[in-house]
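**Q** What follows is a predicted protein model with its sequence.
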Amino acid sequence: MTSKKSDALHQIETYFDQGRFQSELARLVSFQTESQTGEAMPAMVSYLNDGIAPRLAAIGFDCTTCDNPQAHGGPIMVAVREERPDLPTVLIYGHGDVVHGQAGQWDNEMDPYTLRETDDRYFGRGVADNKGQHLINIAALEAVLAVRGAMGFNVKILMEMSEEIGSTGLAEFCAQNREMLAADVLIASDGPRVVADTPTLFLGSRGVVNFDLKVTLRDGANHSGNWGGLLRDPAMVLAQALASITDADGQILIPEWRPDSLTDEVKADLAAIPVEGDGIDPSWNEAGLSTAEKVFGWNSFAVLALDHGEPEAPQNAIAGSARATCQLRFVVGTDEADILPALRRHLDAGGFASVEIECVEGVAPATRSNADNPWVQAVAASLEDVMGKKPHILPNLAGWIPNHCFSEVLGMPTVWIPHSYKGCSQHAPNEHVLKDICRDALRGMVGVFWDIGGRSGLTRRDRRKSATEI
């Protein structure tokens, strides 16, 4: 480790230990940027223009806040710092919007928009998702620049304010601004580490589609004594249709929903990934797969909600309709365009033509970069050098992020470095980050950015290539 690199690491350690990270995070948390309410547009604009842009401008970024292509989407900021056209360009992503604050539901009467330090944690809405994570990356860039006097690479930062409502307009924005956003790699942070004390890389995300299955046989309900045994029960029809999608252990029975991408290479990558948690049932889902293969390398079907009759006050009546809200999480190797058509064919073949399929939202695609990409290997080596541990490398996150905007629309390899952990209460009361992870992540990102600026092997790629070629 060079002395200059150690100087940058010392600088970022001092930044954290003297409380600057805490105070800066507190300011970002104070912006009440709830995109789900539809009422926080002024706060979202202020977050970008007053919370983020001034500090980026201070280190040489040109910042532009743009309107979202979709009328109900939040603003999008693009910040560019170019040192030389022949240097590699890194695109960094973050989102400043948050979910509902859920005020009044936090422990000890905590205000979700006032940062609270308690022992080893910082509490506040957005500290994990995603304000704390992109603050770590920005602070790491500042530390490298302060010590080296230059990055040694070009940097573009894209900050959106609509991630919590499905990244509304982001794909369209990226498609409209390909040249402005052109880069050699995306390096971004969101989501949790696999294990709190070990760095994680993930290279994409599982896709997701939510849909309703509905059985409507008649208007209203009919007395179960007068009509029982004469009227077809929509709940029983729906229950049997649902039961036909998997076996009794949750193994998917629709052939088109069974991916072909769990190769020996992916299995080898997942062999070292620990997946732990209370209540894990080793017999659930696909037989013969490890827990890591099930959650990162396979598809999963879930029934999210059921609606039939009056559950709170059951009546002696046969309802006229029933509905289930369902979800398929899927990996690369699943034909996303055929997910719902395949379900339609399956239901019809099973005698369930009366079951309607209604897509609740559009299909969010699955994505995955190649683990042998030079950028992935370089980032992993940098993290190991600073942290002394090999990072866990996942082919994709189990959940969904808007990775397709970068891997597919912009056509670049994607490397995600999460700075949180699975117990952070993300999207719930008491959202928090662990102080040790924050300090560790600041050091790790300084190492990554320092090494990118000093590696001759990370040259500009041919941006005419498609995402599948990189």
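**A** Nice, I can see it. Just so we're clear, the structure is a prediction, and the values are computed from it rather than from any experiment.

**Q** Could you use CA atoms for every contact and neighbour count after this?
**A** Will do.

**Q** center of this structure, which residue is that?
**A** Nearest to the mean C-alpha position of the chain, by C-alpha atoms, centre = their mean, lies residue 401 at 3.2 Å.

**Q** Contact partners for the closest residue in space to that one that isn't next to it in sequence?
**A** Nearest residue to residue 401, sequence neighbours excluded (C-alpha to C-alpha, 6 or more residues apart in numbering): residue 205, at 6.2 Å. By C-alpha atoms under 8 Å, 6 or more residues apart in numbering, residue 205 lies in contact with 331, 366-368, 395-401, 403.

**Q** same thing with residue 253?
**A** Here residue 253 is in contact with 244-247 (criterion: C-alpha under 8 Å, 6+ apart).

**Q** From these, list the buried ones, please.
**A** Using 16 or more other C-alpha atoms under 10 Å as the burial test, the contacts of residue 253 include 244-246 as buried.

**Q** Next, format these as CSV and append distance to residue 259 and secondary structure.
**A** Formatted as CSV, those follow (distance: C-alpha to C-alpha, whole Å; DSSP: H, G, I helix; E, B strand; the rest coil):
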residue, distance to residue 259, secondary structure
244, 18, coil
245, 15, coil
246, 15, strand
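
**Q** A further structure is provided below for comparison with the first:
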Amino acid sequence: MSPYAPSSAFLRRNVPVIPAKLIHQAEEYVDSGAFFAELAAMVSYPTESARPESHVAVKAYLDEVLTPALEGLGCSVTEYDNPSGGPFLVGRRIEDPGLPTVLCYGHADVVDGHAGRWSEGRDPWTLTGDGDRWYGRGSADNKGQHLVNIAALRLLLAEQQKLGFNLTFLFETGEEIGSPGLAEFAAAHQELLRADVLIASDGPRLDATTPTLFLGARGGVQLQLDVDLRPDAYHSGNWGGVLRNPATTLAGAIGSLVDGHGRIQVPELLPPDLPDPVRASLAEVTVAGSPGDPAPDPGWGAPELTAAERLYAWNTLEVLTLGAADIDRPVNAIPGRARAVLQLRYVVGTDVDGIEEVLTGHLARHGYDMVEVSVLGRFAASRTPLDDPWVGWARRTLEQVTDQPVAVLPNIGGSLPNFVFTDILGLPTLWLPHSYPGCLQHAPDEHLLGSIAREGVVLAAALFHALGNPTDTEDPR
């Protein structure tokens, strides 16, 4: 629990009935085309954080889109410089210091647009509707998602002329390049960002049709294995069997870390256990439930775990790149060098401090002391406990307005800067995603599903309404 959190009694109160009028207004906002038009304006800003020249578009997006949107919610808005990267934008609305405070988060930046590589000649910076799919860079990651929350807050404010809670909205502009400076900004501005709970939207739902809450993210460590034996390549007929082959060496080294069936072979790279509450939360979760999803491969990964447990509650070591010489034009020569990049995706409880030394020692014991290990980058794992009172409150609220159970995941399989909120700001974190695994984020043809956007505005409005309108009757559970 946050040190600023309301009492458990506050969260055990019955969730108030969400006004039918508010639900209708949320649906109408999407059905009328207003959401599409607003998102189209957002997508038109090429806010690619990996391109230095895009700082002009990023600044314009903050000034021309987000600042007016936050001011429309009655927020005072301040932009903060970031010595490590792009700026931060913070909007604050204080209705009463005695009320709970919600911290919302979004990121204004997108990945490379991949212009010229989209199907049917689509422009990444023009939102294009094709049935339920709305194509455009940032439509799902993250502009469409933070628009859902802005729209829900706007509708609630228009309906009751107040939120019923205090609001802080934090936007960063470098999430797609690792959130440079975000942790330092949060540590230096804890009073500014003080809140009772984080409610944010990013990443995918469990699938296209299942409303989902997730509570954190797996961490990641990117590793490079380099076998640099000699500057030249030597004829395989004249030197085969005499010179060590760096590609063969690298393949063997990788096989000592993770076998050919995806099973991690280094105990230090595994979590200590799979907690019972996490296992229980995933018991009914089905992976790859949307049309077009690839089917999980039988026999891949830890055989004693279900697919959901492997994806959301366990560690995986993946080979991202692997190469030696010119793989498209091989010649009869033993290469001089081979290199691979691997990534460890890990859950809370895994000790990744000193991972370079751990892997170097492991490889040396297996006869691969010529393999150099280096860490290219890392991000932390984090998770709000499943029994946190905010989690039960959110689930009960959302299930009021959906005709099916809400999936609650301990964390997503991917990465988000959730640790900034849990570990630095001490907040429980509720992520309500409005995308799905097949949205093609980070690739050509990224898209948002209109049906998810429509349901998302309803769900977000319900969550914010419940927080601002608590009842006094104790929950009888």
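**A** Happy to help now that I have it. None of these values were measured; they are calculated from a predicted model.

**Q** Give me the TM-score for this pair.
**A** After superposition, the two chains reach a TM-score (TM-score structural alignment, normalised by the length of the first structure) of 0.94; 455 aligned residues with a C-alpha RMSD of 1.6 Å.

**Q** still on that earlier bit, distance to residue 34 of the first structure added to the contacts of residue 253 of the first structure, as CSV?
**A** Conversion of the contacts of residue 253 of the first structure to CSV gives the following (distance: C-alpha to C-alpha, whole Å):
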residue, distance to residue 34 of the first structure
244, 39
245, 37
246, 37
247, 40
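
**Q** So which residues of the stretch 351-477 of the second structure form helices?
**A** 355-365, 389-400, 418-419, 450-468 (DSSP state H, counting those that start in this stretch).

**Q** can you list those helices in TSV and add mean neighbour count and distance to residue 147 of the second structure?
**A** Shown next, in TSV, are these (neighbours: other C-alpha atoms under 10 Å; distance: least, C-alpha to C-alpha, whole Å):
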stretch	mean neighbour count	distance to residue 147 of the second structure
helix 355-365	16	39
helix 389-400	19	19
helix 418-419	25	20
helix 450-468	24	9
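
**Q** With respect to residue 178 of the second structure, which of those helices lies nearest?
**A** The minimum distance between residue 178 of the second structure and the helices of the stretch 351-477 of the second structure falls on helix 418-419, with 12.0 Å, by C-alpha to C-alpha.

**Q** quick one: contacts of the closest one?
**A** 216-217, 380-383, 429.

**Q** what about 7 Å?
**A** 216-217, 380-382 (C-alpha atoms under 7 Å, 6 or more residues apart in numbering).

**Q** just stretch 413-430 of the first structure next, same as before
**A** Contacts of stretch 413-430 of the first structure (C-alpha under 7 Å, 6+ apart): 99, 102, 105-107, 123-124, 128-129, 133, 185-193, 195-196, 200-204, 369, 376, 407, 431-433, 437-438, 441, 467, 470.

**Q** hmm, back to that, residue 183 of the second structure: which of the helices of the stretch 351-477 of the second structure is closest?
**A** Closest among the helices of the stretch 351-477 of the second structure, using C-alpha to C-alpha: helix 418-419, at 8.5 Å.

**Q** Now find how far off-centre the closest one is within its chain.
**A** 10 Å (C-alpha atoms, centre = their mean, to the nearest Å).

**Q** Where does it end up in the first structure?
**A** Alignment of helix 418-419 of the second structure against the first structure: residues 403-404, by TM-score structural alignment.

**Q** now swap in stretch 229-241 of the second structure and tell me
**A** Against the first structure, stretch 229-241 of the second structure falls on residues 217-229 (TM-score structural alignment).

**Q** can you check stretch 444-454 of the second structure too?
**A** The aligned range for stretch 444-454 of the second structure is 429-439, by TM-score structural alignment.
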